[in-house]
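J.: got a predicted model here, sequence first, then my questions.
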Amino acid sequence: MKKRLLALLLIGILVFTVVGCSSSDTPSEVEGPTETEDQGEAENTPASEPIRIAMVTDEGGVHDQSFNQSAWEGLQRAQEELGIEVSYQESQQDADFAPNFETLLDAGNDLIWGIGFKLADAVLDAATANPDQKYAIVDHSFGDNTPDNVVGVMFKAEQPSFLVGYIAGRMTETNKVGFVGGIAGDIIWGFDYGYQAGVQYAAHELGKEIEVLNQYAESFSDVAKGKAIAQQMYQQGADIVFHAAGDVGTGVIEAAKEQGKWAIGVDRDQNYLAPDNVLTSAMKRVDVGVYNVVKDLVEGKFPGGQTITYGLADGGAVDIAPSSNKHVPQEILDAVEELKQKIIDGEIVVPYNEATYKEFIDSLK
């Protein structure tokens, strides 16, 4: 009997020991999240949002075949290569500028562009009112007064204009060429006087006189007016007309096509608009300037408070169009290459306004 009681007692002690050990080895509460909780936290953590960049056009609109379109192409390239989100607001008139900037600010964009010198006041007002918002503007410099949240992008447009002017001077058969400007001012004067200087440089080289007809449309969007001005110039004997006028220039090219004359495009390679009538184009690569600033922003190097200026020395931001070899003889293209180098080296200083043009002409005498 005693042996049975002792055996039962030993069994009871053994069972208690096993249960006790089992309980102490299995925690009642798990420290830290379980696998399921980890997944839930990951799903609830917001992914980093892409950088958003937008632009406000002038009245030429994003499909002007020229200036605004080039800027939009720069943003599209940035979207494709840098993974940002892009958008635009088109302006029909100057009164649209400020509301368009406000719309893009409310949309949460990280950088907002103003495309063209006409938007300078609107950019400055917006930047001053919103110091934490980044802005950029093409074709205007605020100089030493540039706010820290603004970057300006400028181009030495007189340089490619000089080159296409030289081509016009070498290729005119009537010794009369034309220039159609958009809205008169510092930016378009650069195209105008650079072109005239190139024409007269060629005339001096050839030992003859070449007349340059000149008229401004005072618009960047009136296609019909551009066409009418160009038609008049062709009727007066011009056989080549260069435009720096946004969508107004579309009318110039239409006139060249109808009259069987030459037109010279601007900003982009515009040969595709009239393959048999666009002789060359003075390229001002707004897309390059826009893309480069966006890339800097994405890399954390936004150049606020500065103005970036592009010329022939800056790797293709300004130049003549690649399609120039379709219609321009090789010997003239070779001469253009020599002129490029002289401009880069400072042997030729291309004029950009009336005063510097007069100095240039005096230097040819």
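T.: Thanks, I have it.
J.: CA only for contacts and neighbour counts going forward, please
T.: OK.
J.: residues making contact with stretch 262-271?
T.: 65-67, 70, 164, 239-244, 249, 252-253, 256, 277-286, 321-323 (C-alpha atoms under 8 Å, 6 or more residues apart in numbering).
J.: again, only using 7 Å
T.: The contact list for stretch 262-271 (C-alpha atoms under 7 Å, 6 or more residues apart in numbering) reads 66-67, 70, 239-244, 253, 256, 277-285, 321, 323.
J.: SS state for residue 242?
T.: Residue 242 falls in the strand class when you classify it by DSSP: H, G, I helix; E, B strand; the rest coil.
J.: before we go on, here's another structure to hold up against the first:
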Amino acid sequence: MNTWKRTTAAAAVALMASAALAACGEAPEEGEEAANDFLPCVVSDAGGFDDKSFNQLSYEGVKQAAEELNSEFKDVESNSDQDYGPNLEGLVSAGCDAIVTVGFALSAATVESAKANPDVEYILIDDAADNDFDGEKDAENIKPILYNTAEAAFLAGYAAADYTKTNVVGTYGGQPFPTVTIFMDGFKQGVDYYAKEKGKAVKLVGYQGGEKGVFTGGFDANEKATNTAKQILDQNADVILPVGGPIYQGALTAIEDSGKDVALIGVDADFFETDSNTRDVVFTSILKNMKQSTYEAVLAAGNDEFDPEAYVGNLENDGVGIAPFHNFEDKISDSLQGELDEIRAGIISGDIEVTSYLDN
């Protein structure tokens, strides 16, 4: 073949290669992984992604999974419950393959969207997607992510009962939803267990069981949250457990205003790590490993391994737990950590019974 023919042939090959690349998109640079067209998405409840709690943790789980899958992801915040349906419609229209909905408040909207879009995979955080309470999930393409936080709260209740100097500990919630009262139930059981085992009279204020307790009526860090915390502290509690996202900020204000030595217990995330304003007062936090469980569910969906069966985090699978005592390490009794380790083992083995709504 002469030089002109070789040059023409080479040019033709180059042109065809260029056309093929144009049809498929730009080729990745050497050593660069091709982008994944799987699109995970996440929608918050009204607390927003900066709540330093379950919205933030779930967002971080989606982000981590997207990074590992080498895919983009979309997120949308809700300002009120009126946003849930429209936000889900928007994400479906954007072509989301899997949608994480954060919080029990989104359950009804998630079910409605899932029924209308059976090809989209939904991951519902903190709710069983059983809005008609018949014991069955309301849509097959929803994976519920649940947490038996009563087990971890039991440990926190025991620790609070051991630590208190006034022999009074307290708790209050946002609203009496099962995902709120499950913390309070476990906390109460832990306090009661300590009192029985140690023969020490420790009083719990703010919660009697079920829906009988003190609630702010919402999940905002407002004056009601502060006044409710003051109501608990006025009953001589020196350990306080606020359950309901940002309402703990009201407890911080109440503690500061009281001038008393009061310990705060966080929920969902380790408050010591997520909110530096709590570091002087946070005793421990009752953890839900939401980032990890969200990450695993999204990663499975991205790898075509979506499993719609419910996940229940507990002490045995490290889905729940309690945070270190941080600045309170030198203030707790020398025997407490060893006792907590034994109790944890007893809960896992079933020798120590902890009940919650998830047992139904």
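T.: Received it, and whenever you're ready, just let me know what you need. All values reported here derive from a predicted model rather than from experimental measurement.
J.: still on that earlier bit, out of the contacts of stretch 262-271 of structure 1, list just those in helices.
T.: Counted as lying in helices by DSSP state H, out of the contacts of stretch 262-271 of structure 1, are 67, 70, 253, 256.
J.: farthest pair in those?
T.: Of all pairs drawn from these, the widest gap by C-alpha to C-alpha lies between 70 and 256 and measures 22.5 Å.
J.: translate residue 348 of structure 1 into the numbering of structure 2.
T.: For residue 348 of structure 1, the aligned position in structure 2 is residue 352, judged by TM-score structural alignment.
J.: also residue 182 of structure 1?
T.: Aligned by TM-score structural alignment, residue 182 of structure 1 pairs with residue 174 of structure 2.
J.: what about that match, how many neighbours?
T.: Using other C-alpha atoms under 10 Å, residue 174 of structure 2 is surrounded by 23 other residues.
J.: and if you look at residue 26 of structure 2?
T.: Residue 26 of structure 2 has 11 neighbouring residues, counting by other C-alpha under 10 Å.
J.: tell me the SS of it?
T.: Reduced to three states by three-state DSSP, residue 26 of structure 2 is coil.
J.: kindly report the same for residue 340 of structure 2.
T.: helix.
J.: and it, what's its match in structure 1?
T.: Aligned partner of residue 340 of structure 2 by TM-score structural alignment: residue 336.
J.: gap between the nearest residue to that match once chain neighbours are set aside and residue 196 of structure 1?
T.: Nearest residue to residue 336 of structure 1 in three dimensions, chain neighbours excluded: residue 163, at 6.4 Å (C-alpha to C-alpha, 6 or more residues apart in numbering). Plainly put, residue 163 of structure 1 is 10 Å away from residue 196 of structure 1 if you go by C-alpha to C-alpha, to the nearest Å.
J.: can you find the partner of residue 306 of structure 2 in structure 1?
T.: For residue 306 of structure 2, the aligned residue in structure 1 is residue 302 (criterion: TM-score structural alignment).
J.: relative to residue 88 of structure 1, how far out is the spatially closest residue to that match that is not a sequence neighbour?
T.: Spatial nearest neighbour of residue 302 of structure 1, excluding adjacent residues (C-alpha to C-alpha, 6+ apart): residue 296 at 5.3 Å. Distance of residue 296 of structure 1 to residue 88 of structure 1, computed by C-alpha to C-alpha: 20 Å.
J.: more crowded one of the two?
T.: Remark: of residue 296 of structure 1 and residue 88, residue 88 carries more neighbours, 19 against 12, as counted by other C-alpha under 10 Å.
J.: hmm, residue 52 and that one touching each other?
T.: No - applying C-alpha atoms under 7 Å as the test, residue 88 of structure 1 and residue 52 come out as separate, 11.0 Å apart.
J.: related to what we said a few turns ago, now do the same for the match of residue 306 of structure 2: helix, strand or coil?
T.: Residue 302 of structure 1 is classified as coil under three-state DSSP.
J.: what segments of the stretch 51-200 of structure 1 are strands?
T.: All strands of the stretch 51-200 of structure 1, identified by DSSP state E, counting those that start in this stretch, fall at 52-56, 85-89, 111-115, 134-138, 150-155, 176-181.
J.: check which helices and strands the last one sits against.
T.: So the one you mean is strand 176-181 of structure 1. Packing partners of strand 176-181 of structure 1 (3 or more C-alpha pairs under 7 Å, 6 or more residues apart in numbering; DSSP states H and E): strand 211-216, strand 240-244.
J.: again with the fourth one
T.: For strand 134-138 of structure 1, the elements it packs on are strand 111-115, strand 150-155, judged by 3+ C-alpha pairs under 7 Å, 6+ apart.
J.: which part of structure 2 matches it?
T.: Under TM-score structural alignment, the match for strand 134-138 of structure 1 is residues 121-125.
J.: same thing with the third one?
T.: Under TM-score structural alignment, the match for strand 111-115 of structure 1 in structure 2 covers residues 98-102.
J.: and the matching stretch against structure 1, how far off on average?
T.: Here the mean offset of stretch 98-102 of structure 2 against structure 1 after fitting is 1.1 Å, by mean C-alpha distance after the TM-score superposition for structure 1.
J.: tell me where structure 2 has helices.
T.: 3-24, 54-69, 84-93, 107-116, 149-163, 178-198, 223-233, 248-258, 271-274, 290-302, 336-349.
J.: helix 107-116 and the third one, what's the angle between them?
T.: What that stands for is helix 84-93 of structure 2. For helix 84-93 of structure 2 against helix 107-116, the angle by axes from the mean of the first three to the mean of the last three C-alpha atoms, to 10 degrees is 30 degrees.
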